[in-house]
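1. Got a sequence here, can you build the structure:
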Amino acid sequence: MSEPLQCNTRVMQLLTEKASIKQEVFRKSKDYFNMMKGVVESVTACVADEVTKVDDALQLEYKDNSPNECELHFSGDVLLFNMHTNVFTFDKNHRIWQSGYVREDKRRAYFAMINIYNFLADSFRYNRMNDAGLLLARVFVNREGQFFVEGKKQMSFIFNHLGQQVMDEANIKELVDTAMICSLEHDLTVPDYKDSMRVSVKQIQSLSNELQLKTAKKVDLGYYPRMTRE
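-> Here you go, the predicted structure:
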């Protein structure tokens, strides 16, 4: 009878150390994202109650799309929150490796990632598949609940202190408020006239279907199906 196979010690080490940490990050990330969903829903209700007193046309809406995604609709904007299903770390040139918090325990360098996108509400309403959204921020949270943000302007420098800020309701609310402000401060601008001079029949037909307009030779060059934010 042959001798029983011996387990590879390196395989065992990687599974019990690295793989186990990743599993823990993923399990806890679901709790953090559920907390974020709850805050987004509460912010939606709170702001809606106040702004409708000024203008009842200013409707806000929260949508829970899936365990890993939710949306906040406000004015002409949509914030889409999406949690990636994988766990990440960073290459050795990334600034997190200079953090005393990470140098103290390298297991703290494994993160779940939550993306925050800004889209135009009409892109969804009229199913404009060519419209582009803007990635406002990437939120990285580890198994200890410590997080930091990479993103546009204030989204990045407000939440830039790994090891000093925890993913709790207060910080999530500030994050959501900041994302809304960033979206509202960036207006939709008219594309350059030269970029809009040539229009395909497909684009015109798509435009007519989306806005329920009759096809005609007179074309409003101020509108273009690929308009995006700066």
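
2. CA only for contacts and neighbour counts going forward, please
-> OK.

3. distance of V87 from E69?
-> Distance, V87 to E69, by C-alpha to C-alpha, to the nearest Å: 16 Å.

4. so where's the longest strand in this protein?
-> Longest strand of the chain, by residue count under DSSP state E: strand 77-88.

5. That strand packs against which elements?
-> Judged by 3 or more C-alpha pairs under 8 Å, 6 or more residues apart in numbering; DSSP states H and E, the packing partners of strand 77-88 are helix 20-51, strand 69-74, strand 111-120, helix 169-185.

6. Alongside the first, I'd like the structure of this one:
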Amino acid sequence: MHQDPTENIVEILLSKSTVKQKAYRNVCRAFKELEQEAQLLIDVISAKTTERDQDIKLSVEPVSDQEFHIRIAGDLLVFVLHTNIISLPEDYEYNKSNYVADQPLRKYLGQINVYNFMADSFEFNRLNDPGYLLARLLINSENYFIVEGERQIGFMFKSISAKPLDKVDLDILIKLIISQAADNDLVVPPFPNIRKITVREKLEKTQSLGAGNKIGFQMSYQNETKS
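-> Next comes the predicted model:
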């Protein structure tokens, strides 16, 4: 006689649902605090830069409960809170860590992605201009977190956190993101690639002709684990 799996299904759904709801609450709270920390930092930077150059555009612009923008001169940083809780690929170092092995439900994560665009792309509605993923913040039901990114971001956050996320972490992350965006220069296409255009291209892309693109990068998987 086969055992009825109904109760087992119910327990699995309940346990997963509870963990995912906790992770989502954590990532929503982090998103709001991230926006608050961004505003505090922009206020400080603006006070310092205005003394020497009043034309530098700096602002934090709320868009919705799941999105806000930071304008840094010619850059626009787009912060997006994803409403779905995700898990990483099985071969990801985080999933192979003792931390997840001890409690597999820790693998469920809320995520915030940060994209780097040129501000002019939005101002002039240049729909084909690319943006690049600058950083990704992942948070689980226990409020432990992972940050993916390159250069300083990847160096500062090398593995799963040793403690729950707090405002100090968010302050450091915001500063690193803004610093990296400001240091990420435009690169124009080679001259032979742009010396000939069609009339259609001229009419459709007047504002973007000769414009550069932000340098993009691929996310690096974390190589260290929490023991």
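
7. TM-score of the superposed pair?
-> The TM-score (TM-score structural alignment, normalised by the length of the second structure) is 0.87; 212 aligned residues with a C-alpha RMSD of 1.8 Å.

8. related to what we said a few turns ago, let me know which of the helices and strands packed on strand 77-88 of the first structure is the nearest to I204 of the first structure.
-> I204 of the first structure sits nearest to strand 111-120 of all these, at 19.8 Å, using C-alpha to C-alpha.

9. and after the closest one, which helix or strand comes next?
-> helix 121-125 (DSSP states H and E).

10. What is the mean deviation of the longest strand of the first structure from its aligned residues in the second structure?
-> Mean deviation of strand 77-88 of the first structure relative to the second structure after superposition (mean C-alpha distance after the TM-score superposition for the first structure): 0.7 Å.

11. So which residues make contact with that strand?
-> With C-alpha atoms under 8 Å, 6 or more residues apart in numbering as the test, strand 77-88 of the first structure has contacts from 22, 25-26, 33, 68-73, 110-121, 179-180, 183-184.

12. let's go with 6 Å and repeat that
-> Around strand 77-88 of the first structure, the neighbours that count as contacts under C-alpha atoms under 6 Å, 6 or more residues apart in numbering are 68-72, 110-121.

13. which bit of the second structure covers that strand?
-> Under TM-score structural alignment, strand 77-88 of the first structure corresponds to residues 75-86 of the second structure.

14. What are the buried residues along the matching stretch?
-> In terms of neighbour count (16 or more other C-alpha atoms under 10 Å), stretch 75-86 of the second structure has its buried residues at 75-82, 85-86.

15. Just say which of the helices and strands packed on strand 77-88 of the first structure is most tucked in.
-> strand 111-120 (a mean of 23; mean count of other C-alpha atoms under 10 Å).

16. what's the closest non-adjacent residue to the equivalent of I21 of the first structure over in the second structure?
-> Aligned against the second structure by TM-score structural alignment, I21 of the first structure finds its counterpart in V19. Excluding the flanking residues, the one nearest V19 of the second structure by C-alpha to C-alpha, 6 or more residues apart in numbering is S141, at 5.6 Å.

17. For S20 of the first structure, see how far away the aligned residue in the first structure for the one you found is.
-> S141 of the second structure maps onto R143 in the first structure, with residues paired by TM-score structural alignment. Look at R143 of the first structure and S20 of the first structure: by C-alpha to C-alpha, they are 11 Å apart.
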